[in-house]
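Could you look at this predicted model? Sequence included:
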Amino acid sequence: MTRTRQAAPRTTTRGATAPHAITPRAGEQARRALTVAAVGTVLALVAFTAPLATVGSVTAALGSDVAGRTWILSSMGIGLGAALLTAGTLADDRGRRRVLVGGLVVLAASSLVAALAGGTLVFVLARVGQGIGAAAVIAASLGLVAHWFEPGPARAAASGVWGASVGGGIALGPIVASAFERWASWRDTYVVLAVAALVLAAVARRRLDETRSHERRPLDALGATLLAVATTGFLAALVEGRSGWGRPEVLVLLGVGAVSAAAFVVTERRTSFPMVDLSLFRDGRFVAASAAALATGAGAIGLLSFLPGFLALALGLPPTTSAVLFLSWSGTSVVFALVARRLPAGWSGRAQLAGGLVVVAAGQLALSGITPGSSWARFLPGLVVAGVGSGVLNAALGREAVASVPPGRGGMGSGANNTARYLGSSVGVTLVAVVVAAHAVPGSGASGLVAGWNVAAWVTAGLSLVGAVVVWATTVTDRRRAADAVADPVH
C-alpha cells in the first residue's frame, strides 16, 4: 500500500489545506505524482542524450563547423545548470505542479524550435531552452516525490522509480534518435518529444493537486540572476575552452563566472530569504549528496557521454549499434535503481553513495585497455558494472537530495543536487574531450583516439573514487562531532 506523508498538511489547487492522512485520495495522488514525475524525467533525459547518436546528421543538415558541433552537444547542459536550483526553489514556494507544467511547456516549445531550426545558432538556443524546461521538470518532479512519500520504505521505493527514470531517459535518447534518423529524420525526434511533453503537461494540469511548502517565501531574484550568470559563464567557458583556453573570450567568460559566483555567495549570506541556505554546506549529509552528484557527473556521465562518438570514430560502429551498446550501461542502471531499495537496511544513504561510486570506478577501469582492433563486446563488462553502480547512485541521490534539506524544501534539494550533477558532467565531458584531443594528433588515426580514451577512462575513474572518499570523509567527520558532543555536552 502506498504510504503518504501524515504530519504535514498539503495545499490543494484552491489554496486550502488538508491533513496528509493515508486516504484513498492521497494514495491515488501519490501514484499519479510518481507516474508524472517519472515520465517527465524520462522526457527530459531523452532530450538531453538524443544528440549523442545523431550529431553527425544534425551538423551536416545545419552546416555546423567543429565549434558548432561542440555547442550542439553542450548547450542543453548550460540551460540545466543555470536553471535547476532556481526551478527547485520556485517549485517549493510557488507550486510544484505549476513549475512542472511550465517546464514541460518550455521543453515542448523548445523542442519544436529545434525540429524546425535551419541553422546552428537557432538549434543551440533551442537546446538551451530545452535545458531550462528540463530543469523545471527534474527539480519539480523530485519535489513531488518528496512531498507525497514519507521517509522510509515508501520514499525509498519511489526514489528508486525516479532514479530508474533517469537511467531510462539516458538509455532511450540515443536509441529513439538513431531510430528516427534511420527510418525518418532526426528532426522527428524533437517533434515527437514536443507532442509528448504537451500531452504530459495537460495530464499533470488536470490530474495532480497543487502542492507547495507551508512557508511561502519571496523569490531571491538577485541570487537567482547571479547564479544563472555564474553557471552560464562557467559552462560556456568550458565549451569555448576546447578551442583554446587562452583566448580572450574564454578568459572573460571565466572571469564573469567567478565574479558572479562570489557575488552570489555574498548575497545569499546577507538576504533574509536565500535561495539556498549556505549553512547546509556544514551538514555532512548535504555535502555528501552534493559531492556524489558532482562525481557522478564528472566521472560516469563525463566518460560515457563520449562513448557513442568514440565508437563511431575509432571503431567505425554505426549509430544504432552504438546506441544499443550504450543501453548496456543505462539499461542496467534502470534495473539496479529499482532493486536498490532491497539493499540491507543497515546500509545508510551515504554508504550507498560511496559504494555506488566505487563500483562505477571499477566499471570505468574495465573500459580501459582498448585497442584499435577491439570489438564492441570488449566494452560490455565495464558498461554493465558501471551500470550497476550508476543505478544504485541514481536511487540514492534522489533520496539523499531531499533528505538532506529541511522538510518542505525538496525542490530546492533536488535543484541543488542536480545542479552539482550537471556541472560535474560539463567538467567531465570537457576533461575527456581535452584528454582525447591531446592524444588524437593529426595522423594518429584510430590509435590516437583509442590511446586518449584509455587515459580518459583512468582519469574519470579517479574522479569517481575521489567522490567516494569525500562521501566517506563526511561520515567520519560527523561521527567525530557526535563523539565530541557526547564527551563535552556543555559546549
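Nice, thanks for sending it over. Since the structure is predicted, the reported quantities are computational estimates derived from the model, not experimental observations.

only C-alpha atoms for contact and neighbour calcs from this point on.
Will do.

Show me what the helix or strand harbouring residue 171 is packed up against.
Secondary structure from DSSP states H and E places residue 171 in helix 153-183. Helices and strands touching helix 153-183, by 3 or more Cα pairs under 8 Å, 6 or more residues apart in numbering; DSSP states H and E, are helix 24-49, helix 51-62, helix 120-148, helix 186-207, helix 319-339, helix 380-403.

Take those helices and write them to a markdown table, including mean neighbour count and distance to residue 68.
Formatted as a markdown table, the helices and strands packed on helix 153-183 follow (neighbours: other Cα atoms under 10 Å; distance: least, Cα to Cα, whole Å):
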| stretch | mean neighbour count | distance to residue 68 |
| --- | --- | --- |
| helix 24-49 | 22 | 17 |
| helix 51-62 | 19 | 8 |
| helix 120-148 | 28 | 6 |
| helix 186-207 | 19 | 17 |
| helix 319-339 | 24 | 20 |
| helix 380-403 | 27 | 29 |
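
Tell me which of these lies nearest to residue 353.
For the helices and strands packed on helix 153-183, proximity to residue 353 was assessed by Cα to Cα; helix 380-403 is nearest, at 5.6 Å.

here comes the other one, which I'd like you to weigh against the first:
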Amino acid sequence: MDATTPAQGRKAGAKEWLGLTVLALPTLVMSVDVTVLYLALPHLGADLQPSANQTLWIIDIFGFLLAGFLITMGTLGDRIGRRRLLMIGGAGFAVASLVAAYANSAEMLIAARALLGFFGATLMPSTLSLISNMFADSKQRAQAVAIWAACVSSGIAIGPPVGGLLLESFWWGSVFLLAVPVMVLLLVAAPFLLPEYKSPSAHKLDLVSVGLSLGSVIPVIWSVKELAEDGLHALPLAVLVAGLLLGVLFVRRQKRLTEPLLDVGLFRNSEFSATLLMLLVGVGVVGGVYLFISQYLQLIKDQGPMEAGLWMLPSAFVMMVTAAASPALVRWVRPGFLVGGGLAISATGYFMLLGVGADDGLSALVIAMIVLFSGLGPVFALGTDLVLGTAPPERSGSAAAMSETAMEFGISLGIALLGSIGAAVYRNNMEDAVPDGLPPEAAEAAVETLPGAMAVAADAPPEVGAPLAERAFAFFMDGFHASAVVCGITVGLFALVSFVLLRNARTKAQIDAEAPKADDESRDEPAPAAAR
C-alpha cells in the first residue's frame, strides 16, 4: 500500500474531497453518454447511414465490452495500482472519444464504441475502489459513496438536456467530445489529489480467467438481448448455454486459484450477495422503463431532446437528495429497511405511471418519476456502500467491479426484457389495426415500431394517417403500462426480499462505531482466574 493511503479512521481533508470531485466527473460523463447516444442516433444515421444491424451494434457494443471487462479491470487495478489504471483508462477514453466524434463510417464508429467500453471498464471500478482508500473514516466514506452513486444515477437523467443543447448547436460527434476535457482534467489532477494503491499480495493476472470471464459475460448478455427481441431461436439459445458453461468453468477455476481474478468467496456473505441482487434489479428495471419515458416525451408529446430532458431534471434532483441523505438516516433506520423502503417507494412510482396517458398533461409523469427516483437514492447510496463494506480492503477493487457488473447487467437485461414486453404488446395490437390501403412495406413498418408508424402516418393521406397515429399512440401506451406493471411487481417483491435478507445488515460506519465500545467492555471485564 502506498504511503498516501490514509490510516484507518483518519478524517479526510480538503485534498480528499477535491479528489472525490476528480473521481465523480468521469463517472458522471460515462452515465451521460448512455442517454446522449440515443438522441444522436437520428443525426449520425443520416450522416453515416448505418444498417439496422450496425445501428444495434453502435448502441450495444459499449455495454458488451464494459460488462465483459469490469471484473478483469477491477482486479488488475489491485495489482498494478488503481490510480495508474484510472489514468490509463482516462487517456484511452479521451482518444476513443475523439475517434468516435470524427468517425466517417459505421464500422469506424462501432470500433470506437468498443474502445470506449474497454477503457470505460478501467474507470468505473477504479473510481469506486479509490474512494475506499481516500476515505478511511466510515461515515465520510459512506457520504462519498453516496455522492458517487448520485453522479452515476443522475447522469442518465441529465443526459437528454445536455445532448439536446449540443445537438441543437453542433454535429452529432459533439456528444462524444464532452468526455475529452473531463478526462484531461483527470490526467492533470490525479497525480496530486488521488492516492495510489496496490494489493500487497499482487500476483500475475491469470489470462485464462480473463478469457473465461469474457467468454461467459458477453455471450450471455448478447443472447438475452437476442431472445428478448426475436423470441426463441437456436443460435441465441446455444450461445446462452455456452456462456453459462464457461461461467461454471470460470467459477471452478477461481476456487482453485490462490489469487483469483474474482473472489467468489465474497458471495458466501449473504448480505453481499443480496445487495448485489438489489442493485441489479433496482438499476435494471429503471434502465428499461427510461426508454419508454424518453420515447413518450419525444414521440407522443413531440418535444425536442433538450425540452424532454428538462422534464426529467426534477426526478434527478430528488434522487440526488435522497442518495446524499441516506448515510445519515442509518443512525435511526436499519440500512436494509432503508433499501427495502426505497424499493417499495419506487414500486409505487411504477404503478403511478399507469395514470399517464397519450392525451394527458405531463404532471402525472413528472410526479410518478419523482416518486420512482426518490426511492432509488437509498438503493444506489447504501447498496454500493454495503458492497464495499463487506469486502476486505485489499479486495475492494474486485468488490467494486462486481457492483458495477451487477448494475451493467441490470441495465442490459432491463432494456432487453422490458423493451421486448412493450414491443410485443404494441405489435400484437397493431397487427389487426393497420388501416387498409397501405403498401405492405409501410404496413410492416407501422406494425414494427412507433417511430415507423409515425413515419408512415406522416406520408399517408390524412384520413389514413390520423387514425393510424392515434392507434399507434394508444398501443404504445399499452406496452408502456404493461412494462410499468412488471416493474412495479418485480421491485415490490424485491423490497420484501430486502427487508428479510438485509434486515441485520450494517454499514461499515456502524461496525466501526461499535468497535470501541466492545474494546472498552473487554477492558472493564475482570481478568480470568488463571491470570490473577
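Thanks, I have it. Keep in mind that what you see is a predicted model, and the values were worked out from it rather than measured.

As a markdown table, the helices and strands packed on helix 153-183 of the first structure with distance to residue 421 of the first structure would be great.
Below are these laid out as a markdown table (distance: least, Cα to Cα, whole Å):
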| stretch | distance to residue 421 of the first structure |
| --- | --- |
| helix 24-49 | 13 |
| helix 51-62 | 18 |
| helix 120-148 | 12 |
| helix 186-207 | 23 |
| helix 319-339 | 16 |
| helix 380-403 | 10 |
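
Which among the ones you listed is found nearest to residue 453 of the first structure?
Here helix 380-403 is closest among these (Cα to Cα), at 13.6 Å.

what's the angle from that closest one to helix 153-183?
Interaxial angle, helix 380-403 of the first structure versus helix 153-183 (axes from the mean of the first three to the mean of the last three Cα atoms, to 10 degrees): 130 degrees.

coming back round to it: could you tell me where the helix holding residue 171 of the first structure falls in the second structure?
Matched against the second structure by TM-score structural alignment, helix 153-183 of the first structure falls on residues 139-169.

how about the matching stretch: buried residues?
Buried residues in stretch 139-169 of the second structure, counted by 16 or more other Cα atoms under 10 Å: 139-167.

For the helix ranked longest in the first structure, enumerate the helices and strands it packs against.
If you go by DSSP state H, the first structure has its longest helix at helix 445-487. Judged by 3+ Cα pairs under 8 Å, 6+ apart, helix 445-487 of the first structure is in contact with helix 284-296, helix 302-304, helix 307-315, helix 349-366, helix 410-439.

Kindly reformat those helices as TSV and extend each row with mean neighbour count and distance to residue 336 of the first structure.
Below are those laid out as TSV (neighbours: other Cα under 10 Å; distance: least, Cα to Cα, whole Å):
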stretch	mean neighbour count	distance to residue 336 of the first structure
helix 284-296	27	16
helix 302-304	25	18
helix 307-315	19	21
helix 349-366	24	11
helix 410-439	25	19
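
hmm, back to that, can you say which of the helices and strands packed on helix 153-183 of the first structure is nearest to residue 254 of the first structure?
With Cα to Cα as the criterion, residue 254 of the first structure lies closest to helix 120-148 of those, at 19.1 Å.

By how much does that closest one deviate from the second structure on average?
Here helix 120-148 of the first structure, set against the second structure after superposition, deviates by a mean of 1.8 Å using mean Cα distance after the TM-score superposition for the first structure.

That helix to helix 410-439, inter-axis angle?
Here helix 120-148 of the first structure runs at an angle of 140 degrees relative to helix 410-439 (the same axes, to 10 degrees).
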